[in-house]
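Peer 1: Predicted structure and sequence below. I'll ask about it afterward.
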Amino acid sequence: MTMKSVIEEVFINTKHRNCLFHIKTKSYNKNVKVFVVNEGLYEDFEDIMNNSLIVKEFERLWKRMIEKRNLQGNHYFSKMWEMRKRFIPVYYKNDFFHFIQTTSRSEATNMRFKDNVGPTYSIISILKEYNQIVDTINRVEMLENNYSKQKRPKEFIFDYRIEQQAQQLYNKNILKKFHLQLKATSRLNYRETEDGKTFQVWQKSNQI
């Protein structure tokens, strides 16, 4: 039974995503020659995946890229299209993922295991190392939470309801990251002027 099917069965109301970073990295590794001989493909590829504003825009631009570069028979690009709803950001624009960075967390954990657990070590040694990692994470989180309770900001930046809620839920460091994102989302607004093709973008105020 695959992880995907288990998550769908057990965690019914969750959003299961695949790692965009690893998928893009594998795409480059599997298609080195394709990117080399197709000038501008890398820029189009990154722009379409990262900057599409709506689903129709992404799907239209992706299909045009495939047709323009004659990539209809490329296995990996075809597989990415089939799985697009699992990792392309535009399909998750209405979901909030709490600043989860799966790559940085997993790579740091992998490095610690590599440094402290050898191929001849027992399963007990691996479990002890795992428990130490968990204890370290919990200890740091507890310190952050205690510090944040004592140093709650007295004023809000925008006075949005979501900002007030975030202040109650997040520690100081996470709240700082939240404010950076909140500032970024409040700078621009857009209107679709031609169905799935052109958009008008302008600066907007912080009042919503």
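Peer 2: On my side now, so go ahead.

Peer 1: CA only for contacts and neighbour counts going forward, please
Peer 2: Fine.

Peer 1: how near is residue 168 to residue 162?
Peer 2: Residue 168 sits 10 Å away from residue 162, going by CA to CA, to the nearest Å.

Peer 1: Next, the buried residues of the helix ranked longest in the chain.
Peer 2: Counting by DSSP state H, the longest helix found in the chain is helix 123-150. If you call a residue buried by 16 or more other CA atoms under 10 Å, then helix 123-150 has these buried ones: 129, 144-145, 148.

Peer 1: now the following helix or strand past it against helix 123-150, angle please.
Peer 2: Beyond helix 123-150 in the direction of the C-terminus, DSSP states H and E gives the next helix or strand as helix 161-169. Helix 161-169 runs at 120 degrees relative to helix 123-150, counting by axes from the mean of the first three to the mean of the last three CA atoms, to 10 degrees.

Peer 1: now stretch 103-120, how far from the centre of its chain.
Peer 2: Using CA atoms, centre = their mean, to the nearest Å, the distance from the centre of stretch 103-120 to the centre of the chain it belongs to is 22 Å.

Peer 1: Sorry, wrong one. I was asking about stretch 89-96.
Peer 2: Using CA atoms, centre = their mean, we find the averaged C-alpha position of stretch 89-96 to lie 9 Å away from the chain's own average C-alpha position.

Peer 1: Check it against this one:
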Amino acid sequence: MTDQDKAMETAIKDVFPNTVHWCCKWHVQRKAREKLGRILSMDENFEQVFYGVINDSETVDEFEENWQHMLHCFDLVDNRHLSNMWRKRETWAPAYFRKNFFPFTSTTGRSEGLNSYFKTFVNPQDSVWRFVQQYEVLQETMLDREDNQAFIGHATTAPLYSRYNFERQAVHFYTRSVFLKF
């Protein structure tokens, strides 16, 4: 799983020809929010339909049909970004990856988010001693967040990602963290 970097896409095809290359949905949706921000913010119905088509389509046929229906209903057939997303749909839309097993990978955003967060604590001109101090502060902050997430995991039910009965059963059998990986 990578972001939508063209050079990486080319290298993966050359070096790992039998690998399933998946573009991170988090990156795709972030770019969509940047490019479609005005449309998404002005039309709540479009926003709901847009994310519904992406996240709730169970099959490729359902995704493709719903995407085309969305474009026509909201008169967005000529939208450049949506056309680009459509052309690359097989690299990012979850419906295309339902038959592939990607354990413990849902997004590259977590590591990038951590890097971004760490950069708010440390500057390139800081000394090694300052780096160590800030690293300890970050570590304590992250541990506090993990403790809070553990509490939430024990006190609430994890969100479901599909409408399958086996998922509804699994949410009761697994801990929240294991279920999210499942």
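Peer 2: That came through fine. Just so it is clear, the model here is predicted, and its values are computed rather than measured.

Peer 1: which strands and helices sit next to the longest helix of the first structure?
Peer 2: Contacting helix 123-150 of the first structure under the criterion 3 or more CA pairs under 8 Å, 6 or more residues apart in numbering; DSSP states H and E are the following elements: helix 102-116, helix 172-185.

Peer 1: so where in the second structure does whichever helix or strand comes after the last one end up aligned?
Peer 2: Scanning forward in sequence from helix 172-185 of the first structure, with DSSP H and E defining helices and strands, the next element found is strand 188-194. Under TM-score structural alignment, there is no match for strand 188-194 of the first structure anywhere in the second structure.

Peer 1: who does strand 188-194 of the first structure touch, helix- and strand-wise?
Peer 2: Counting contacts by 3+ CA pairs under 8 Å, 6+ apart, the secondary-structure elements packed against strand 188-194 of the first structure are strand 198-203.

Peer 1: Tell me the buried residues in the strand it packs on?
Peer 2: Under the neighbour-count criterion of 16+ other CA under 10 Å, strand 198-203 of the first structure has nothing buried.

Peer 1: now stretch 146-157 of the second structure
Peer 2: For stretch 146-157 of the second structure, burial by neighbour count (16+ other CA under 10 Å) applies to no residue.

Peer 1: Now do it: which range of the first structure does it align onto?
Peer 2: Stretch 146-157 of the second structure falls opposite no residue of the first structure when the two are matched by TM-score structural alignment.

Peer 1: So what's the gap between that stretch and the chain middle?
Peer 2: Here stretch 146-157 of the second structure is found 21 Å from its chain centre; the criterion is CA atoms, centre = their mean.

Peer 1: can you list contacts of that stretch?
Peer 2: With CA atoms under 8 Å, 6 or more residues apart in numbering as the test, stretch 146-157 of the second structure has contacts from 171, 175-177.

Peer 1: What about those, which one has the most neighbours?
Peer 2: When neighbours are taken as other CA atoms under 10 Å, the top entry among those is residue 176 (22 neighbours).

Peer 1: measure it to residue 151 of the second structure for me?
Peer 2: According to CA to CA, residue 176 of the second structure stands 10 Å off from residue 151 of the second structure.

Peer 1: Same question for residue 60 of the second structure.
Peer 2: Between residue 60 of the second structure and residue 151 of the second structure the distance, using CA to CA, works out to 37 Å.

Peer 1: Repeat that for residue 132 of the second structure.
Peer 2: Remark: distance between residue 132 of the second structure and residue 151 of the second structure (CA to CA) = 29 Å.

Peer 1: what range in the first structure does stretch 78-97 of the second structure sit on?
Peer 2: With TM-score structural alignment as the criterion, stretch 78-97 of the second structure aligns to 73-92.

Peer 1: end to end, how far does the matching stretch reach?
Peer 2: As for stretch 73-92 of the first structure, its first-to-last residue distance stands at 28 Å under the measure CA to CA.

Peer 1: Also stretch 71-89 of the second structure?
Peer 2: With CA to CA as the measure, the ends of stretch 71-89 of the second structure fall 14 Å from one another.

Peer 1: No further queries at this time; thank you.
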